[in-house]
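K.L.:
here is the input, now give the coordinates:
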Amino acid sequence: MRRILLCLSIFLLFPQVSHAQLYRVKKGDSLYKIAKKFHTTVAKLKRINGLRSSLLRPGQRLIVPGRRYKPVNSRKTIAFLEQKAAEVKEDVKEAGEDIYPITNVVYEEGEKLADVLSTPLNVPYDNWNLSILENPEYKSALLEILARVFKNLKNTPYVFGGANPKRGLDCSSFTMYVYRKLGINLPRTARAQFNVGVPVSKNELKVGDLVFFRTYASFPSHVGIYIGNGKFVHFSSMYHGLSISSLSSPYFRRRFIGAKRVLSEKLVKKILYAQKNN
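P.N.:
Have a look, this model is predicted:
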């Protein structure tokens, strides 16, 4: 709630700032020093943060004017996913006839799946273990779909509180955007997204799972999409945009708090069927 109120204050109380970021107050900081650093005024800082006095405490977080940065990692992230999908396809070729072609499976089940949309929010049971993704052809197809969705965001900057793909996204509006493209409506914030789906342990993660972290707050405050091999895609910061990070990196390993699955086997098949018929 505090984060939502902070974001709303940017647009309602400080409309001349089109982008903003969070700044952690350091020892020795003052509103004057911070205002000078970010080329703004003390009055504006106080207004946007709802401050009644000029007293600050180390560790306190303030909304400060930001600027639009061209995302530097987005294209590399998309290229990585496309390459990963291609590598999985090679596994399919090597397996030869041992793998039942996905085209056959999808078209055979297409009619049955046409009016079925299974999500953890309205179906008491489905195949949530996603063993279907152990088939390289299904896994490759899902990675290709994700890469295509991500391509629409290659020039989208990170904007704290942003929810428009043309102007800027943050971590949770990114996941909301991606899953909406897959037919799933997620809540707006990482905190709310953590309350949907089926809990998944770290050693059972599959492509498409949501992974959550505690970063700037004690509650779930950062979220990304797992892509396999211990890696996940997320909108990481205003400098990097769409990025790939490792769950085993010191920063994210310490802050990881859990994962949720919102894709079921039925839904994966439905998504693939829909993509093949577009």
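K.L.:
C-alpha from now on. contacts and neighbour counts both.
P.N.:
OK.
K.L.:
strands of the stretch 1-150 of the chain, residue ranges please.
P.N.:
For the stretch 1-150 of the chain, strands defined by DSSP state E, counting those that start in this stretch occupy the ranges 20-24, 61-65.
K.L.:
do you know which of these lies nearest Gly224?
P.N.:
Go through the strands of the stretch 1-150 of the chain one by one with Cα to Cα and the one that ends up closest to Gly224 is strand 20-24, at 19.2 Å.
K.L.:
looking at the strands of the stretch 1-150 of the chain, which is nearest to Gly161?
P.N.:
strand 20-24 (8.4 Å).
K.L.:
figure out how far the closest one is from the centre of its chain.
P.N.:
Per Cα atoms, centre = their mean, to the nearest Å, the displacement of strand 20-24 from the mean C-alpha position of its chain is 19 Å.
K.L.:
which one of the strands of the stretch 1-150 of the chain lies nearest to Leu267?
P.N.:
When the strands of the stretch 1-150 of the chain are ranked by distance to Leu267, counting by Cα to Cα, first place goes to strand 20-24 at 36.2 Å.
K.L.:
which strands or helices does that closest one pack on?
P.N.:
Packed against strand 20-24, as judged by 3 or more Cα pairs under 8 Å, 6 or more residues apart in numbering; DSSP states H and E, are the following elements: strand 61-65.
K.L.:
closest to Val92 out of the strands of the stretch 1-150 of the chain?
P.N.:
Of all those, the one in closest proximity to Val92, counting by Cα to Cα, is strand 20-24 (44.5 Å).
K.L.:
now the angle from that closest one to strand 61-65?
P.N.:
140 degrees (axes from the mean of the first three to the mean of the last three Cα atoms, to 10 degrees).
K.L.:
ok, Val268 - contacts?
P.N.:
Val268 makes contacts with Leu142, as judged by Cα atoms under 8 Å, 6 or more residues apart in numbering.
K.L.:
buried set for the strand or helix carrying it?
P.N.:
Taking DSSP states H and E as the criterion, Val268 maps to helix 265-276. Along helix 265-276, the positions that meet the burial threshold by neighbour count (16 or more other Cα atoms under 10 Å) are Glu265, Lys266, Leu267, Val268, Lys269, Lys270, Ile271, Leu272, Tyr273.
K.L.:
please provide the structure for the following sequence as well, for comparison with the first:
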Amino acid sequence: MKKTTIIACFTVLMFSLPNLANAQYYVKKGDTLTGIAKKHHMRYADLKSLNPQFTNPNLIHVGDFVVVRSKNKAKDLVEYARSLQDVTTYVYGGKKPPTRTDCSGWVQHVYKKFGVKLPRTSRDQAKVGQPISFRQLKIGDLMFFSTRADKVITHVGIHMGKEYWISNLSAKQDVEILSTWGSWTQKYFLWGQRVL
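P.N.:
The predicted model follows:
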């Protein structure tokens, strides 16, 4: 009974988390970053730039997560954003992405890696692309929020698909993955923008 319950919980967890298999690779025995780049028809420099978590490219381990390019730009973009969880530190007005920046600088950096130029501030980013409602959100869409009574935009994040979004949230949290159904999200969400 206990084993069945554990397997059921694991299965539910695996299917409820963002799963973007086309845009990710897990290191296998004998892999090198150069070999992974060749396998995915990428230049080594491009692979390295998408994986700042590897400070020493000679030190990769079996099971390490590697962002690769696929034919789905939105999934690749989200996987790159996810890879920055242990890389980015939130700094308001920070100008050193991906390591030291705020939410809009972080989003600008992530999209730039995939050929999309965005303005620097979240207020200006909210004017780019096609406005969409909460129910229309798809993977790779921008999400805008306001914690102010006058509804002036104060925050931006990226929709991950499967009811999650990611953002360089605050000085207390840095890059976080959150539920689109979470209380903070539902309270402060304004609208989305589709730029891909």
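K.L.:
which parts of structure 2 are strands?
P.N.:
With DSSP state E as the criterion, structure 2 has strands at 24-26, 65-67, 89-90, 95-96, 100-101, 130-132, 142-145, 155-161, 164-168, 175-179, 189-194.
K.L.:
Serialize those strands to TSV and add fields for distance to Leu17 of structure 2.
P.N.:
What follows is the strands of structure 2, written out as TSV (distance: least, Cα to Cα, whole Å):
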stretch	distance to Leu17 of structure 2
strand 24-26	14
strand 65-67	15
strand 89-90	23
strand 95-96	30
strand 100-101	26
strand 130-132	23
strand 142-145	19
strand 155-161	9
strand 164-168	8
strand 175-179	10
strand 189-194	21
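K.L.:
sorry, back to before: ok, which of the strands of the stretch 1-150 of structure 1 comes nearest Ser221 of structure 1?
P.N.:
Nearest to Ser221 of structure 1 among these is strand 20-24; the distance by Cα to Cα comes to 13.0 Å.
K.L.:
one step back: using CSV, please lay out the strands of structure 2 together with mean neighbour count and distance to Asp76 of structure 2.
P.N.:
Compiled in CSV, those are given as follows (neighbours: other Cα atoms under 10 Å; distance: least, Cα to Cα, whole Å):
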stretch, mean neighbour count, distance to Asp76 of structure 2
strand 24-26, 17, 8
strand 65-67, 21, 7
strand 89-90, 24, 21
strand 95-96, 14, 22
strand 100-101, 20, 21
strand 130-132, 15, 21
strand 142-145, 26, 15
strand 155-161, 26, 11
strand 164-168, 24, 14
strand 175-179, 19, 16
strand 189-194, 21, 16
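K.L.:
what about the counterpart of Tyr80 of structure 2 in structure 1, distance to Lys36 of structure 1?
P.N.:
Taking TM-score structural alignment as the alignment basis, one finds that Tyr80 of structure 2 is matched in structure 1 by Arg148. Distance of Arg148 of structure 1 to Lys36 of structure 1, given as Cα to Cα, to the nearest Å: 42 Å.
K.L.:
so which of the strands of the stretch 1-150 of structure 1 is nearest Leu242 of structure 1?
P.N.:
Among the strands of the stretch 1-150 of structure 1, strand 20-24 comes nearest to Leu242 of structure 1, with 16.7 Å by Cα to Cα.
K.L.:
give the aligned range of that closest one in structure 2.
P.N.:
Alignment note (TM-score structural alignment): strand 20-24 of structure 1 is unmatched in structure 2.
K.L.:
show me what Met143 of structure 2 aligns to in structure 1.
P.N.:
Aligned against structure 1 - with TM-score structural alignment as the criterion - Met143 of structure 2 pairs with Val211.
K.L.:
excluding its backbone neighbours, what's nearest that match?
P.N.:
Ala259 (4.4 Å; Cα to Cα, 6 or more residues apart in numbering).
K.L.:
Gly208 is in contact with that neighbour, correct?
P.N.:
No. Using Cα atoms under 8 Å, Ala259 of structure 1 is not in contact with Gly208; the gap is 10.5 Å.
K.L.:
hey, where'd the helices end up in structure 2?
P.N.:
For structure 2, the helices defined by DSSP state H cover 2-16, 33-39, 44-49, 73-83, 103-112, 122-125, 183-188.
K.L.:
Asp150 of structure 2: which of those is closest?
P.N.:
Distances from Asp150 of structure 2 to each of these were compared using Cα to Cα; the minimum, 11.6 Å, belongs to helix 183-188.
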